[in-house]
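[1] Pasted the sequence and its predicted model underneath.
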Amino acid sequence: MPINKLFGGSIEVMHQALNVRNQRQGLIQSNIANLETPGYKVQDFPFELVMQRVISGQGELARTHKGHLAVDPGEAARVSQFRQEERPVDLDEEMLKLSENQLMYQVTSKLIAKKFEGLRHVIDEGAK
């Protein structure tokens, strides 16, 4: 039985959430790194909209040939929601977004760990 059937697909959704959070982390770090770059504009994407597209399957691209590489649905959804704001980088705001993103990444990874702990508990109790 596939692991997704066991948890109703929640592990796959959380896996995609971790990927999207990781991509957003890199984008925020890029904003901070370019704080003093003349003409640089803030770049970001709305996490919620990207996750909605991933969950609904809108982020998947059709493979028209078996030799084509598969594209991660989270990456495709993120690119479609990418935006560049017409303002310079505000360090305080970017640090706040960075902290929030890190916290949400940690929460999601702990939820996945708890799912597997529950599975291990069921397996261990069955061995008694």
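    On my side now, so go ahead. Remember, it's a predicted structure, so these values are computed and weren't measured experimentally.

[2] going forward, measure contacts between C-alpha atoms and count neighbours the same way
    Fine.

[3] Which parts of the chain are strands?
    In the chain, the strands defined using DSSP state E lie at 43-44, 83-84.

[4] and the biggest helix by length in the chain, what other elements does it pack with?
    In the chain, with assignment by DSSP state H, the single longest helix is helix 91-126. Packing partners of helix 91-126 (3 or more C-alpha pairs under 8 Å, 6 or more residues apart in numbering; DSSP states H and E): helix 10-33.

[5] which helices and strands does the helix it packs on pack with?
    Helix 10-33 is packed against helix 3-7, strand 43-44, helix 47-56, helix 73-81, helix 91-126, with contacts defined by 3+ C-alpha pairs under 8 Å, 6+ apart.

[6] Now the most centrally placed residue in the chain: closest residue in space, sequence neighbours ignored.
    By C-alpha atoms, centre = their mean, the mean C-alpha position of the chain lies nearest to residue 20, the distance being 1.7 Å. Computed as C-alpha to C-alpha, 6 or more residues apart in numbering, the closest residue to residue 20 that is not its neighbour in sequence is residue 74, at 6.1 Å.

[7] want to compare, so here's the second one:
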Amino acid sequence: MSISFDKALGVHQYTVGVRGKRAETLASNLANANTPGYKAKDIDFKRALNAATSGATVGLSRTNGRHIAASSSHVMGEQKYRVPTQPDTGDGNTVDAQLEQNLFMQNAIEYQASLDFLGSKFKNLSKALKGE
């Protein structure tokens, strides 16, 4: 009898990847808080998780019949520009540092929770294999 990791690990295997990608995006926003013209970006977590769990792929176009067909099996979420919550300061930057810090901390807590859930799943699988 084989173990299906998709069933055993559930959605948590995907949430870690999506939360990691969102952390990179939020960190990029914080790093560019003083860059003129920089527009704040974010990832729609629900949409990215749905794409990751459905196994969505991105096909690459072929310009010649002899090209090898290729696709990417992981779609981690499209970065979109966030609607600014503060008025423009004159330099075109839409990053609100306090908002970005709050979103980053919230995402970090949720990332850690996903890691904890995933860790407990592996712990239970290990116990099951040992017969405990």
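    Here it is on my side, so go on. Values in this document were obtained by computation on a predicted structure and should not be read as measured data.

[8] about what we covered before: could you export the strands of structure 1 to CSV, including columns for distance to residue 102 of structure 1?
    Formatted as CSV, the strands of structure 1 follow (distance: least, C-alpha to C-alpha, whole Å):
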stretch, distance to residue 102 of structure 1
strand 43-44, 15
strand 83-84, 21
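
[9] Burial check on residue 118 of structure 1, number of neighbours?
    Residues lying near residue 118 of structure 1 (other C-alpha atoms under 10 Å) number 11.

[10] What is the aligned counterpart of it in structure 2?
    Residue pairing (TM-score structural alignment): residue 118 of structure 1 is matched to residue 124 of structure 2.

[11] how close does that match get to residue 45 of structure 2?
    Distance, residue 124 of structure 2 to residue 45 of structure 2, by C-alpha to C-alpha, to the nearest Å: 27 Å.

[12] repeat for residue 34 of structure 2
    26 Å.

[13] next one: residue 30 of structure 2
    Applying C-alpha to C-alpha to residue 30 of structure 2 and residue 45 of structure 2 gives a distance of 19 Å.

[14] Which one's more surrounded, these two?
    Counted by other C-alpha under 10 Å, residue 30 of structure 2 and residue 45 do not tie: residue 30 has more neighbours, with 20 against 17.

[15] That one matches what in structure 1?
    In structure 1, the residue equivalent to residue 30 of structure 2 is residue 32, according to TM-score structural alignment.

[16] likewise residue 48 of structure 2?
    By TM-score structural alignment, residue 48 of structure 2 lines up with residue 50.
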